[in-house]
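Novice: Test case, fold it:
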Amino acid sequence: MRDPVIGIDLGTTNSAVASVEEGRPRIIPSRAGGRLTPSVVGLTPKLAERVVGTKAQELAKEHPDCVVWATKRFIGRRFTPELVQQAKAVVPYQLAGGNTGDVRVKMAGRTVPVTQVSAMILGELKLDAEAFFGRGVSKCVITVPANFDDSQRQATREAATIAGLDAIRLINEPTAAALAYGLSRGFQGHALVFDLGGGTFDVTVLEITDGVYEVKATGGDPALGGEDFDLKIVEWLLAQVDDNHRELVHRDVVSMHKLKVAAEQAKRELTEYEETLISLDGLGDHTQPARKLTGLETALTRSFFEQLCEPLSKRCLSVCESVMKEAGMDPHSVDTVLLVGGMTRVPLIRRLVTDFFGKAPSTEVNPDEAVALGAAIHADELARQSGAALLLDVVGNSLGVGVMGGRVKHLIPRNSSVPVVAKDVFHPGRHGQTEARIPIFQGESEMQDENRKLGEVVLRNLQGASRSDTPLEVTFELSNEGTLSVRATDLKSGLSEAVKLEARPHLPGQEAERLVKEQAAYAQRQAQADAKKTEETFRKLLERGEKLAKLLQRSAEENPSDEADAAMINVRSLLATGYSALEGRDAEQCAQVARQLTQLLSGRRD
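Specialist: Just a heads-up that it's a prediction; the model follows:
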């Protein structure tokens, strides 16, 4: 039997894991029973024990300083004062810099690399998959935002490695969503994926023809998502706190967390209703023994919420206009619009999409699950090497070389098809130069200071006396999953040097090894604890199966038919296999029987 492969949507707000069984993609439920895992991680205040998902959300109610969320916004980023200021506007926890310039977060009095936080979430999804299959799982496809750069993609891979996963491919989230949509419904034509998640916004135009998925254009805003819409409500609520308490509430972590939770709840309710009531107490300074606390009661209407979020709506439209222009298409020529991300449930967003594209978006695909399902489909294809779908993706950001005058010469323009190789010849900045530093930039501006520096290639021992005697060839190679390799060659001497992305933040080798060992030890402890719970749950499932078998037997006796007999025999056979697997402690067989019995008992086939 082939080892299971899984698809993972590592999201800003929620994450999901899926697999393909009997040719059909399906979400793997968490061990807690949910279909989504909140991308929230915490450390308990006394023992610093790890909690992930809903347990971390519960911890945040009493100890918000022990919990972090939305860390996907910072993965692969370089720690800078500017990033710290940006973070203060969206999250209450503090950022810190690692020795290599990577971003870390402070929780429960500890400083934890963002890469490790992502690894904790991935590790939890891995445990969910292993509980589902009853065996080890290592190979996966992970999705990333289309506008993730090389550093962010490499950091995602690093997180997967720490979690004990082998990421056989990274694919862009919009492409994964379109893959799930197209393969399950046989769609042909131009599809636009409108992906507004918790922390990022992507818009991608694809042409889907006979299983070929060709990305025509992609664009987005890496700092726009549901968290920003929540923040608009938080700011509005804070403004309504009385003057004597407002500054205390603003500085208090517990109070601000209460406002954040209330804002999220209000946004969800306004998706269904025209108005929602917000009632909060216990707002104030929780750090002092003699607490001065206040409360807040107000109502928020859907129309006023939409007014608050108008600047964010305009940013969404701006991205749509830019992508359609780059695709050379009229918005009304798109055949279907696919919504991805929980924020797309908001009526404001659906109306915005309908007005801009001249048609109502498709609501057939669950926006929270489409990306994970698409990742699972691609993982299954890679494992089977079936080639059912050919993905032709594009570059999300232009890549180039820094030249004299503080300018950038772009070698790979944005929306070029990948994989792609591009090269050009440059010369040293002055005569007699023995060393050349060739900076690599990402971005659309022609000016270096308006782009993001990814790193540099250093060529030493140059021999030419004059600039013209020292031609330097720079080659960019971008893989089909968006990772960049760069090589510079002195064409006169033949000296060549591959890129060392010194600007790419990463974990020091020894620390990465330690985190891998920590994760493996945690996974082993957790698996042992889960095994006991799984056995108890399986025994209860068999009891429910026995009741179903008796009902089917009674039905077959009262209304004899071949179908009734077959249904009863099928359940009896499953139960016999289950009891045998339980006695033989065959976890994989138990898991297989559990999946089949659960489907029979629930009447679901997903």
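
Novice: from here on, contacts and neighbour counts on C-alpha atoms
Specialist: OK.

Novice: I'd like the distance between residue 333 and residue 365.
Specialist: The gap separating residue 333 from residue 365 is 21 Å, by CA to CA, to the nearest Å.

Novice: I'd like the structure of this one too, to check against the first:
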Amino acid sequence: MPLRGGCRKEISVQTLRCIKMPLQMLLAKAHLHVVRGCATLSTIQTKVATVGMDFGCKNSRVAIIESLVPHVVASEIERYTPSYVTLTELDSPTSHVWCMQHLDRVGKRVATGQIAKFKMLRRPSDVVRDVKKLIGKQFDDPHVQEMRKRIHFSIIEGPSGEAWVEIHGVKFSPVEISSAIFAKLKDTVLMYQFHHKLQVVVSVPPFFSEQQREDIKLAGNTAGLDVLQVIDDPTAAVLSSTTNGIVVVFGMGAGSYSISIHHMPNTNIKDMKVKAQSGDPCVGGDQFDNILLDHFVSKIVELHSVDIRGDKYAMTLLAEKAEQVKVDLSSQPKVTVSIPFFTGSAEGPVHLNITISRPEFEKLVEDLVGQIQHKCQQILKDANITDSDINGIVLYGGMTRMPKIREIIYEVFGKHQISKVNPEEAVVIGSAIHAALFVEEHQEIREDVIPLSIGIESANGTFTRVIPRHTTLPARQTVTIPSWSGDGKCAHVRIFLGEHAMCGNNLPLGEVQLINNRSSYNGSINFEVTFEVNKNYVLKVCARDESVDQTSEVLKTLRIGNNVLCKHYVNKAVRDALLKWATKINDPWRMLAQYALNTLYDVSLSRRDKIPQDLYEDAVNVLTDLREALDTADVVLKDKVLAAESMVAAALNWMPCEPPQSDSLDSE
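Specialist: The predicted model follows:
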């Protein structure tokens, strides 16, 4: 496989095994199960991916569904792709050939993303950005004319009066530029995981007209995507949250902001209703940037008597700095912009050095903030509710990190629980969930595959899949389960059907008992448990002692009822698992938590008679805290994992203090 930068490197099988081994050991330790067998996944499912895309003014994102869990896919640098597009000649030398796209109409290459953004500082007139603001708009639209005064690339009138752009003398429609961005997002997914087909749901602002939505869909299809639906950003953001009831959704990106109040009575998105909606399609983070930019330009005139408004290079650089200052002021009380040799004047070079504090910035944008606050207050009246009726708040868009915006939200809607999802990624995660729900609803249940996963209960009630959904029948899988206690004691294995991460939300099928007849002195043994499902959905569970050469003993035969394999039940199980994706115990910190949990348990049990009672009690308390923190935020879980690792080290390294030996002279 060609690596980034155009290089090619051969990797041996042995190297791959060495890379993979630590992860296998970690998973085996975390779950105490080793799964192997001969199950065949349906070839149709492995070639199609359900994907969500957030097409933004400044940045675009893509998320893919894996095992009913949404994952935001990282681009070449960050977990987003800058929505910047430029042209590059075919023979232009570049080490980033892997991120280029052909545009056959003009026989040139389109550079999209970070490369185009870097080029903007050198040749601002050759880079198109904010194309989302142009799509579906006419050239004489007042907002388009206002935009022309601020940007440095050429916006022209199209064949039918639409707003088009021109690069290097070549005219492009916004749909063509947008398709280049979608093609880059498609490549991002394919570099992460190959699929023959991407089924995509794209999110757009709620103010978009039907024509704008059709143009977005056309751009996606032109890029080789199968665009299933174009949905509103607030709808996607709600799906990324696990909050039910009355939910306030506040979103603010680069180009617009919206406020909506949703009523979501259950996990069925068809029952979700929008009680009220408001916002402004022309006010977003860019307007805050422009106010800050104008402030800096005025300061330069005041300090150096130089007006840089006619210098597109200086204005482009200062605009980038203004955006970064706005971001930094969300976490810092004041920020200094320092650019040596920024421009020139009659007296010589101008070295820019301007400091602005957060209160100064908030004073500059108080009119915009006041408008937003008024809209928030009005929407409560429109929905005929009070802040006490609200069950939760969902935020999306980078501007929601601004302290003043958060202050308004708390002041108007109350200090309710805010969704823990990253605001920049809430929309793309919700879009991916919506895509998976859409595909599942329109997918027929095939008789030759199992529609829901069969698994067993692991530590702390987590669900470990043995036979995954969409496995072709008949199927057979084997699990190795250790039994730590001897002398005839039993290990209980509970079997479930479903897709949720926690067994309590899945359907129990039954339970088998593994009896260890060895003496405790001889230690643990491993049971080899085999699960077989035939085409009639009859599950047979067999087991044998790995250390004994004997045939497997049939422990239990279970028939999976047709009522739970119907379309309605399968859709509900998948929907519940998708909409409760945040409880999936498969992200890195939770995997480490499972590992630390089992390690500390083993260490404290084996050294119980060797360590002091107070140290043992501390270990038990740390175990309890870590077990309770499995469903909490990563920040909390991280602290508990580190505490458990410290306790493991303390228990392993503890040694009794030896009494001091008396000096030989004293003994005499």
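
Novice: Residue 67 of structure 1: what's it in contact with?
Specialist: For residue 67 of structure 1, the contact set (CA atoms under 8 Å, 6 or more residues apart in numbering) comprises 40, 41, 42, 43, 56, 57, 59, 60, 107, 108.

Novice: In a markdown table: those, plus distance to residue 477 of structure 1, secondary structure and neighbour count.
Specialist: Formatted as a markdown table, the contacts of residue 67 of structure 1 follow (distance: CA to CA, whole Å; DSSP: H, G, I helix; E, B strand; the rest coil; neighbours: other CA atoms under 10 Å):
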| residue | distance to residue 477 of structure 1 | secondary structure | neighbour count |
| --- | --- | --- | --- |
| 40 | 35 | strand | 26 |
| 41 | 36 | strand | 26 |
| 42 | 39 | strand | 28 |
| 43 | 41 | strand | 23 |
| 56 | 41 | helix | 24 |
| 57 | 42 | helix | 22 |
| 59 | 45 | helix | 20 |
| 60 | 44 | helix | 23 |
| 107 | 39 | strand | 23 |
| 108 | 42 | coil | 19 |
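
Novice: List the contacts of residue 143 of structure 2.
Specialist: residue 282.

Novice: Which positions in the helix or strand hosting it come out as buried?
Specialist: Using DSSP states H and E, residue 143 of structure 2 sits within helix 142-148. Across helix 142-148 of structure 2, burial judged by 16 or more other CA atoms under 10 Å covers residue 144.

Novice: Now do that helix: distance to the chain's middle.
Specialist: Relative to its chain's centre, helix 142-148 of structure 2 lies at 34 Å (CA atoms, centre = their mean, to the nearest Å).

Novice: Could you tell me where whichever helix or strand comes after it falls in structure 1?
Specialist: Toward the C-terminus, helix 142-148 of structure 2 is succeeded by strand 154-157 as the next helix or strand (DSSP H and E). Mapping strand 154-157 of structure 2 onto structure 1 (TM-score structural alignment) gives residues 94-97.

Novice: Switch the contacts of residue 67 of structure 1 over to a markdown table; also include distance to residue 256 of structure 1.
Specialist: Shown next, in a markdown table, are those (distance: CA to CA, whole Å):
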| residue | distance to residue 256 of structure 1 |
| --- | --- |
| 40 | 17 |
| 41 | 18 |
| 42 | 17 |
| 43 | 19 |
| 56 | 17 |
| 57 | 15 |
| 59 | 15 |
| 60 | 11 |
| 107 | 16 |
| 108 | 17 |
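
Novice: Pick the one among those residues closest to residue 221 of structure 1.
Specialist: Taking CA to CA as the measure, residue 221 of structure 1 lies nearest residue 40 of the contacts of residue 67 of structure 1, at 22.3 Å.

Novice: corresponding residue for the closest one in structure 2?
Specialist: Looks like residue 40 of structure 1 aligns to residue 84 there (TM-score structural alignment).

Novice: That match: what's it in contact with?
Specialist: 58, 112, 113, 114, 116, 117, 127, 128, 129, 130, 181 are the contacts of residue 84 of structure 2 under CA under 8 Å, 6+ apart.

Novice: That one - nearest residue in space that isn't next to it in sequence?
Specialist: What sits nearest to residue 84 of structure 2 in space, not counting adjacent residues and going by CA to CA, 6 or more residues apart in numbering, is residue 129, at 4.8 Å.

Novice: contacting residues for the counterpart of the one you found in structure 1?
Specialist: Matched by TM-score structural alignment, residue 129 of structure 2 corresponds to residue 69 in structure 1. Residues near residue 69 of structure 1 by CA under 8 Å, 6+ apart: 12, 13, 39, 40, 41.

Novice: Residue 87 of structure 1 versus residue 69 of structure 1, what's the distance?
Specialist: 12 Å.

Novice: in structure 2, which residue is closest to the centre?
Specialist: Residue closest to the average C-alpha location in structure 2 (CA atoms, centre = their mean): residue 72, at 3.7 Å.

Novice: Next step: the contacts of residue 84 of structure 2 restricted to strands.
Specialist: 112, 127, 128 (DSSP state E).

Novice: one step back: and the furthest pair within the contacts of residue 84 of structure 2?
Specialist: 114 and 130 (14.5 Å).

Novice: residue in structure 2 matching residue 6 of structure 1?
Specialist: Match for residue 6 of structure 1 (TM-score structural alignment): residue 51.

Novice: how many other residues sit next to that match?
Specialist: 32 (other CA atoms under 10 Å).

Novice: How about the contacts made by it?
Specialist: Going by CA under 8 Å, 6+ apart, residue 51 of structure 2 touches 62, 63, 64, 65, 198, 199, 200, 201, 431, 432, 435, 436.
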